[in-house]
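Q: need a 3D model of the sequence below.
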Amino acid sequence: MSRRYHTTELGSIACEDLSDVGAGKEGWLVSDPNLLTALDTHSLALANRSIVLVLHWSDDADPSSYRLKIVPDLSPIAAEYISAIEWLVFDDVRVLAIGTSSGFLLIYSLQGDLIHKQLVNNAKIIKLRVRGTNKDLLEDTSSEEVCVVMRATVARFDGSDIQSMLHRWFRERQLNFWDESYMRRDQEYSGASFGRLPYQLWNVSKYGLCADAAITGIMPPPLMEPQSSQRYYCAVTVGDDAVISAYRLSEDRSRSIVGAILSKVVPATFSTISSISKMIWRSDTTTKKQEEKPQPLARASPLTCLKDYPRKGEKLTLSPSGTLAAITDSLGRILLLDTQALVVVRLWKGYRDASCLFVEMLVKKNSATVGSAGYQYEKSDYCLCLAIHAPRKGIVEVWQMRTGPRLLTIPCAKGSKILQPTYRFVSSISSSSYVPLEVFFLNGDSGQLSVLNRSLN
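A: Next comes the predicted model:
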């Protein structure tokens, strides 16, 4: 009865198409390491190595009324497969981003059209992170980004660049919808007709390869550094060699010695060799599509690391502001990291194979005003908490941040996952009520989807 009291059922995703992503046996949702999930409002994306299934549900329609299958054109020679998925949600545009084992970023529309394809780096993409920080008293600038995580590098795409590209694509698509020649040209270019999206790329393998990473936000420049207009970012990584590592990321590629060599010496040398070869061999003038290459690396300065063999970092979860990170390790511990001071401020033990998500709950003791009719909830009404899913215990615990008590213990069925909708890019400040972070429960065996209630009462 406690689970019914603290959660609200939303519907079921059960349908025949789920067999395409491995459904049909007990525990299929959590037993397959290649099965990926991404949640958005009324939509769920499930992906195995070669196919993505998008399911949609609503309160007044059949949960399986909208189904979409996306089969990316992957390279059979390189044994390429889908390694990461995430939603990209803007004010009026919603698309699905896919990362591949060959380092390509693919963006698809909800009609299954390939909008964009770009090589980020010649390495497997293990995570796509979408986050943003609004301008307030603590942050003098706003930042919205898509972070692409690989084993040795991280890349950052600015949200405004992606939004501009998507608007151009949808506008041109709408204007030329009935033009058959445009449709053929669009398929031929395979999403590359708008050129490359600008991005920054950093090497974060100073202390070993990473299992997960995140750009936590903007940080001040180093001491004695001359003031400039460029931004510095903080990146936190977790991995086998170092449980936690932190880096200061610079936007300026010219300060990287490797980047300077790659961006100046190599192109000049290649141009000279190409000119000489043309003079000698007088090759024909047939044009070939130039092979896409990743861009030079920018400077990443190591800040600190925590090595504690045989402990290994496994997964990382960021709070909405990026000031806290929950990190799970191979010894069944959960570390709460202050990403600004770069110190561990809390530790939980006995949570093997755990998953963590930050959630905002209504925990005010004086709820007379808050519970009155017509009251619009504000951000100050909610308290930041951490939901810890312990599958071996079959429970989900909710702890108040940073040093608060355990507020809830909720039974969670075996074969279930906790999920959270992706960050929504907002171009302007909305006048509507504040939308807090929520945690959803997906039971893979029954297909039932439910949400954790915001109030503890």
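Q: C-alpha only now, for contacts and for neighbours.
A: Fine.
Q: residues contacting residue 319?
A: Contacts for residue 319 (Cα atoms under 8 Å, 6 or more residues apart in numbering) come out as 325, 358.
Q: distance of it from residue 182?
A: 43 Å (Cα to Cα, to the nearest Å).
Q: go on, residue 434?
A: Distance, residue 434 to residue 182, by Cα to Cα: 42 Å.
Q: swap in residue 135?
A: Going from residue 135 to residue 182 by Cα to Cα gives 41 Å.
Q: between those two, which one's more packed in?
A: Ranked by neighbour count (other Cα atoms under 10 Å), residue 135 and residue 182 place residue 182 first, with 14 against 11.
Q: one more to put side by side:
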Amino acid sequence: MDTESPIRSKNRRLSAAVVAQIPEALLRLLLGEQGGSEPRDSIGTSSAYAERYHALLRKAVFAASMDGSYLAVACSERFMLLGHPEDASMCYRLISVGSEAALPGETVTAIYCMDIYAPSLLPGTHHGQQRQQQQQQGKQGSQLLCVVVGYSSGYLRVFSMYGHLLTAHQLHSQPLLRIQHRMPLHAASEGGGTLPTQPHSRSTPEDTEEVCLAYADGTMVSIDGQSLYLALRVCQSEAAAGEASEPTFQYKKWSFDVSTPQVSDAVSYGPVVCRDPLARLAMGSMTSNPLPSDATARFLVAPMHGKAAFGVFMTNEDVAVSYSAVDIAGRVAARVTGAVLNMAKSYFWRGSPLLAGGGSDRAEVARQSSPGKTDRGTTVPCVLAVRDSPRKVLEISLAPVHYGLAALTDTLGRVMLFDLESSEVVYMLKGLRGSRCAWLEADSGSASQRRVFVVICASKRGVVEVYELGSMESPLASINVGPGWAPIQCPTQPLGGSLLVGSAGNEHRAALPCLASCLLVNDRGQVARIAIDAS
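A: Next up is the predicted model:
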């Protein structure tokens, strides 16, 4: 892809333009001695030397902030956070770099750029507007973004924007494959009907914001998003004051009932409760439908071995909440003030067993509710398995939560569109071997609807195709970008976005979702942004 001008599809509906480049000096800093020691002025001056770097960069893991202005990249034991260029050079700026690999042989296996809701900013205001506000107020935005890093040891480490370690937890002892931030449906659909809505007989009032950690052995840890948000705010306050302590959050631990406990990917899509008695009766009488009408947790899992290409795992078991530490109430009261303290009170003093009783009761609950890092947690059974040997699903890409869809790529070059509510494959595309998927949204011109698109990047063919939901028979547009490109999905909501803020009687969610977007990155360190003309 040319850096000088954007590439456009023949129908002018899709365009891609290189917006930034990772400088060679930063690539050397990231890859270290792995790329070889041959001195060159440019990576491109030696084909063998360049190929070593390109091969290493293909193995790197990437993540982007909500608006794409920050890019996190990790390879081996090292990671770095890069800022969008602020001059004509188109080169990323180094914001922070770190390793913090405490164990021999430990490597980074997952990374996530986590935007943090800041009460001082208006809902829906993110890094672009944050920088303008901060310049006007003379403040720095170091508290508004965290880098969440997963390691082969199972460790989860959270760093501030400038590389300060905020917290570290080993909730499981296997490699951490994926870090997923999932919003409940009700938190993503409030706000004046700006999102597409569909009638549902199954509602999820018990659903909460969560950060899900998928491990290689088929274990999933679901961290309560609101408690993690408040814990990180405590950490940030203490870090600013030159103090340090262990933050506290709530989590649940699950394991998938698979014959060989190894997975390629796994995602959570929340609980479901059937509120319609007639619908419950109808579902119970359908012998061809094995899915339970109620579930406290639902997962889509891609086993690495066995006959199943992928499976749906559900449970209606109530799982006890575990606590990563104790005495969060005292820390919240002592270290968090203003709007965050008000939110903390409304959240933590609503009947949590850890806080309801006296000190001895809290300590007893904490002692009984922390599973070991080798414990695989509550077993979740498989209620539906799709078998089509030798096909195996490699990656799962979730659409924004209000669509209830996922795009699955497999070893046979197929892309499947999977309906999470009906557990059916609603569309399948073929001939896309080595592809990866992402999602885009665009305003439709109507105040009540958004248009959603599946972005398929076929790296080996060097083609990016975009399909619109509702017309999957042929791509809306396609462009040739060349081989070696892969998509990076940008988050749509910050951590803490599901919190209720505002005065009594006028409460609203802290942050509504922005339009889904994605970036493209290649093995030469170029980053491109794609755009859809939805007119």
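Q: let me see the contact set for the closest residue to residue 2 of the first structure other than its chain neighbours.
A: Nearest residue to residue 2 of the first structure in three dimensions, chain neighbours excluded: residue 410, at 6.9 Å (Cα to Cα, 6 or more residues apart in numbering). Residues near residue 410 of the first structure by Cα under 8 Å, 6+ apart: 2, 3, 6, 395, 396, 397.
Q: now the second structure: which of those residues match?
A: Here is what carries over to the second structure from the contacts of residue 410 of the first structure, by both residues aligned by TM-score structural alignment, their matches' Cα atoms under 8 Å: 3, 6, 395, 396, 397.
Q: the fourth one pairs with which position in the second structure?
A: Correspondence of residue 396 of the first structure to the second structure, assessed by TM-score structural alignment: residue 464.
Q: assign its match to helix, strand or coil.
A: Secondary structure, DSSP: H, G, I helix; E, B strand; the rest coil: residue 464 of the second structure is strand.
Q: about what we covered before: neighbour-wise, which one of the kept ones among the contacts of residue 410 of the first structure leads?
A: Result: residue 396 is most packed of those (other Cα under 10 Å), 23 neighbours.
Q: wait, isn't that residue in contact with residue 414?
A: No. Using Cα atoms under 8 Å, residue 396 of the first structure is not in contact with residue 414, being 11.5 Å away.
Q: would you map the helices across the stretch 51-200 of the second structure?
A: Applying DSSP state H, counting those that start in this stretch to the stretch 51-200 of the second structure gives helices spanning 127-137, 185-189.
Q: could you pull out the strands for the stretch 251-400 of the second structure?
A: Here the stretch 251-400 of the second structure has its strands, by DSSP state E, counting those that start in this stretch, at 263-268, 273-274, 297-303, 308-315, 322-323, 378-380, 382-387, 393-398.
Q: can I get the ones you listed in TSV with distance to residue 246 of the second structure?
A: Below are the strands of the stretch 251-400 of the second structure laid out as TSV (distance: least, Cα to Cα, whole Å):
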stretch	distance to residue 246 of the second structure
strand 263-268	27
strand 273-274	35
strand 297-303	28
strand 308-315	32
strand 322-323	12
strand 378-380	26
strand 382-387	36
strand 393-398	32
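Q: around the aligned partner of residue 47 of the first structure in the second structure, how many other residues sit close by?
A: In the second structure, the residue paired with residue 47 of the first structure according to TM-score structural alignment is residue 74. For residue 74 of the second structure, the count of nearby residues is 26 (other Cα under 10 Å).
Q: how near is residue 74 of the second structure to residue 84 of the second structure?
A: To residue 84 of the second structure, residue 74 of the second structure is 17 Å away according to Cα to Cα.
Q: what does residue 427 of the second structure give?
A: Residue 427 of the second structure sits 37 Å away from residue 84 of the second structure, taking Cα to Cα as the criterion.
Q: ok, those two, which is more surrounded?
A: A side-by-side neighbour count of residue 427 of the second structure and residue 84, using other Cα under 10 Å, places residue 84 first with 19 against 13.
Q: the more buried one matches what in the first structure?
A: Under TM-score structural alignment, residue 84 of the second structure pairs with residue 57 in the first structure.
Q: over to residue 422 of the second structure?
A: Aligning on TM-score structural alignment places residue 422 of the second structure opposite residue 341 in the first structure.
Q: what number of residues lie near its match?
A: By other Cα under 10 Å, the residues close to residue 341 of the first structure number 10.
Q: residues contacting the alignment partner in the first structure of residue 405 of the second structure?
A: Matched by TM-score structural alignment, residue 405 of the second structure corresponds to residue 324 in the first structure. Applying Cα under 8 Å, 6+ apart to residue 324 of the first structure gives the contacts 318, 336, 337, 338, 339.
Q: 10 Å - rerun?
A: Each residue near residue 324 of the first structure by Cα atoms under 10 Å, 6 or more residues apart in numbering is listed here: 216, 317-318, 336-342, 344-345, 358, 401-402.
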